[in-house]
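J.: Have a look; sequence and predicted model below, questions after that.
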Amino acid sequence: MIQYPNLQINPVIGVTAPSSGVPEELHMLVHQAAARLKEKGMIPIVGDTVWTQEKAKSAPAKVRAAEWNQMMADDSIHLIFPPWGGELLIEMLPYVDFDAMKPKWILGYSDCSAMLLAVTLKTGIATSHGTNLIDIRGEYSDGTTARWLDVLSAKKGDDIVQTSSDHYQKKWQHDNPSPCVFHLTEKTEWKTVSGGPETFSGRLLGGCIDVIHHLIGTEYGDLSSFRERTNNEQVVWFLENCEMNTTSLKRSLVQMKLAGWFHNCSGIMFGRSAANDPVEGYTAEDVYREIADELQIPVVYDIDCGHVPPQITFVNGAFAEVEAGSGKGTVRQTFK
């Protein structure tokens, strides 16, 4: 059984930095995002780790974990919302008190997806892969990003339908701020390896493949208890590549396959990526075709997930029905 947190009206939002904190020159971004939450009737509580950044982390692993454990155990906090990702979240996992975790939403992506996946696999608590705090600081959010609140407000038994975006952001323009943060200039097109429409369903699991594949072989990447909780239902993986070239991506996928992570997998979705640099003509499309052929499953790519926004909010543990075709896509998630 998957536990779905219940986001209350006017929730209290715990902001902590399990990976990277925010350097002083960018503190205004946190203040702007906190102000947006307050405008929506939410109450942000910002932890000490958010305001510091040194040597590729917000604070030493034990310090990050202590603040994380405190917020997770605090019944007055309803959602954990990191400012953004980073590099070294995996360091703090051994100090996280998974046994004491209360069912509450965690929302984020990038390096934070290692925590999201670990929490769902170890505890059965659903976690949400989507926008980070900093990216909701704009005067308004695009229609895809804004759905995070709808998804997290759903109740057990509810269906949440999200559709592919109309346009996406090709590159970050931090020196050219806009009212909705993102510059959505490129037409979105979900693609399939088969070239035709695809439909598949199963329990959602995924995140940034750069970091989650490092959980393989550890207690934080053990899928056995998750399979027991979900009666060995099929799994739909959503994956996005932040920095890897195509051979690194393929190595990570092979590692996942050899570790049994793709056992009983009904389909894979890959997010758009600004990485995926080809190696000797070996492209991301080659990787997608090979994994589809090796696993004999449908593969959809260039979906709204990851570091090329906007993002659909995917819930680890939720039951999903995926439809893709003619450049469009729909994901129906059921909290069951």
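T.: That came through, no problem.

J.: C-alpha from now on. contacts and neighbour counts both.
T.: Will do.

J.: give me every residue that touches the residue most central in space within the chain.
T.: Most central in the chain under CA atoms, centre = their mean is residue 129, positioned 2.6 Å from the mean C-alpha point. Counting by CA atoms under 8 Å, 6 or more residues apart in numbering, residue 129 touches 107, 108, 109, 113, 116, 207, 313, 314, 315, 316.

J.: same question, residue 30
T.: When contacts are counted by CA under 8 Å, 6+ apart, residue 30 is found next to 22, 83, 133, 134, 137.

J.: top of those by neighbour count?
T.: residue 83 (29 neighbours; other CA atoms under 10 Å).

J.: just checking, it touches residue 16?
T.: Yes: applying CA atoms under 8 Å, one finds residue 83 in contact with residue 16, separated by 7.1 Å.

J.: take the one below as the second:
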Amino acid sequence: MMVFPAPLQPGDRIAVTAFSSGVPPVLHGQLDRALQCLRDQGWQVEEGACLRGESQDASAPAVERLAELKRFLFDPDIRAILPPWGGERATELLPGIDFAALARLPPKWVAGFSDISTLLTPLTLLAGWATLHGPNLFDLGNPQRAEENSALLHALHYGLPPQQGHYKAFWRWDAPGERYPSTLRVLGAQKARIAGRLIGGCLDTLSRLQGSPYFDLRAFKREPALLYLENCELRPCELMRALLGLRLSGALDGLSGLVLGRSSGPDAADAKALSYSGALEAALDGLPYPVIVDADIGHVPPQWTLMNGAWAELEVDAGQATLRFEKGCA
């Protein structure tokens, strides 16, 4: 059974801990601006000890990160956990989390993207908590992302993301001042309407969890299920292998649709190499449901705020999109 966190109220406490990568001192100013944004909403902020540092690609040793994360997950006075951003090493914490015990507790908000997916998706699948895939806490300190950040804050305030439309342009981290026209496409079609209970996250990490309890979709697919994935760093051949691995494992069977975010991974080095588009065609050709590509999800901003566990309806027509959420089936 899916359970949804209650909307945050003034005075509610939000824990900030980096259970993957921490924030080095050079970026503490932007982190402070993001934390002030939370305080401006009327919420209290509790900083964890695993936050303002980085060593060995993590904020702290695994045992310390796990202990702090568990403390916040099980503390009834903490209403939300917002990591600053993702990283590389969240996977090593999963065996130490008692998801069955969490399923017996009132859910709390957990939000972010990238390596944060490593926790968000199991929380939804194993504990039944609805979770938010969207801008990271660190992004709240970036004025360029005010529009998309407002959708995340709306979800925290009201308990469900708002209706969201297609962003007309996107930008890349290596050229933040430039904007590029953005168009969604449906593989092999001009338009599509898909609906289902939403689940997904970062392909780089979730593809490593296939075959484990942490990304087992079989029970989730008892209802129509809508899967979304986004690629951070995978080159076309590795992207193809990751998607084919999910397909061979049965993870892509029985879905109502598949949505892929814009890829931030490198494309083909030359015209003779496998391209990003070619990798998608090789891995996904023949799927019996709509596949939507270049959606506003993931490592190429801006991005939607998605709720894992909510009922979602996505309409795409002529490159434009409308995304709506309900807690129950529409």
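T.: Nice, thanks for sending it over. Every value quoted in this text rests on a predicted model; they were computed, and no experiment measured them.

J.: before we move on, back to that, between residue 83 and residue 16 of structure 1, what contacts are shared?
T.: The contact lists of residue 83 of structure 1 and residue 16 share residue 50, where a contact means CA under 8 Å, 6+ apart.

J.: What are the buried residues along stretch 316-328 of structure 2?
T.: Across stretch 316-328 of structure 2, burial judged by 16 or more other CA atoms under 10 Å covers 316, 319, 320, 321, 323, 324, 325, 326, 327.

J.: Would you mind finding the match for the residue nearest to the centre of structure 1 in structure 2?
T.: Structural correspondence for residue 129 of structure 1 with respect to structure 2 (TM-score structural alignment): residue 133.

J.: Relative to residue 83 of structure 2, how far out is its match?
T.: To residue 83 of structure 2, residue 133 of structure 2 is 12 Å away according to CA to CA, to the nearest Å.

J.: And stretch 90-108 of structure 2, end to end?
T.: Length of stretch 90-108 of structure 2, first residue to last, CA to CA: 19 Å.

J.: do the same with stretch 90-108 of structure 1
T.: First-to-last residue span, stretch 90-108 of structure 1, CA to CA: 15 Å.

J.: Would you mind pulling the contact partners of that stretch?
T.: 3-7, 18, 61-62, 64-66, 68-69, 72-73, 75, 78-82, 84-85, 114-116, 119, 122-123, 125-133, 152.

J.: Show the buried residues in the residues you listed.
T.: 3-7, 18, 61, 64-66, 68-69, 72-73, 78-82, 84-85, 114-116, 119, 122-123, 125-133, 152.

J.: circling back to that earlier point, what's the farthest-apart pair in the buried residues of stretch 316-328 of structure 2?
T.: Greatest spatial distance among the buried residues of stretch 316-328 of structure 2 (CA to CA): 319 and 327, at 26.7 Å.

J.: can you tell me how far the aligned partner of residue 185 of structure 2 in structure 1 sits from residue 135 of structure 1?
T.: If you follow residue 185 of structure 2 across to structure 1 using TM-score structural alignment, you land on residue 191. Using CA to CA, residue 191 of structure 1 is found at 26 Å from residue 135 of structure 1.

J.: more neighbours, the two?
T.: Each of residue 191 of structure 1 and residue 135 has its neighbours counted (other CA under 10 Å); residue 191 has more, 23 against 20.

J.: List the residues that contact that one.
T.: Residue 191 of structure 1 neighbours (CA under 8 Å, 6+ apart): 300, 301, 302, 303, 324, 325, 326, 327.

J.: in which helix or strand would I find residue 288 of structure 1?
T.: helix 284-295 (DSSP states H and E).

J.: follow-up on the earlier one: which member of the contacts of residue 191 of structure 1 is positioned nearest residue 48 of structure 1?
T.: For the contacts of residue 191 of structure 1, the nearest to residue 48 of structure 1 is residue 303 (34.8 Å; CA to CA).

J.: count of residues packed around that closest one?
T.: Other residues near residue 303 of structure 1 come to 30 when the count uses other CA under 10 Å.

J.: so what corresponds to it in structure 2?
T.: In structure 2, residue 303 of structure 1 lands on residue 295 (TM-score structural alignment).

J.: Tell me the counterpart of residue 164 of structure 1 in structure 2.
T.: That one, residue 164 of structure 1, aligns with residue 166 by TM-score structural alignment.

J.: Can you name the residues that contact the residue nearest to that match when sequence neighbours are not counted?
T.: Among residues not flanking residue 166 of structure 2 along the chain, residue 321 sits closest, at 5.0 Å (CA to CA, 6 or more residues apart in numbering). Taking CA under 8 Å, 6+ apart, we find residue 321 of structure 2 in contact with 165, 166, 184, 314, 315.

J.: Then residue 319 of structure 2?
T.: Neighbours of residue 319 of structure 2 in contact, by CA under 8 Å, 6+ apart: 183, 184, 185.

J.: Then residue 169 of structure 2?
T.: 179, 180, 181, 182.

J.: can you pick the most crowded of the residues you listed?
T.: That'd be residue 182 among those, by other CA under 10 Å, with 18 neighbours.

J.: shouldn't that residue be in contact with residue 168?
T.: Yes: using CA under 8 Å, residue 182 of structure 2 is in contact with residue 168, at 5.3 Å.

J.: Would you check that residue 37 of structure 2 makes contact with residue 140?
T.: Yes: contact criterion CA under 8 Å: residue 37 of structure 2 and residue 140 qualify, at 6.7 Å.
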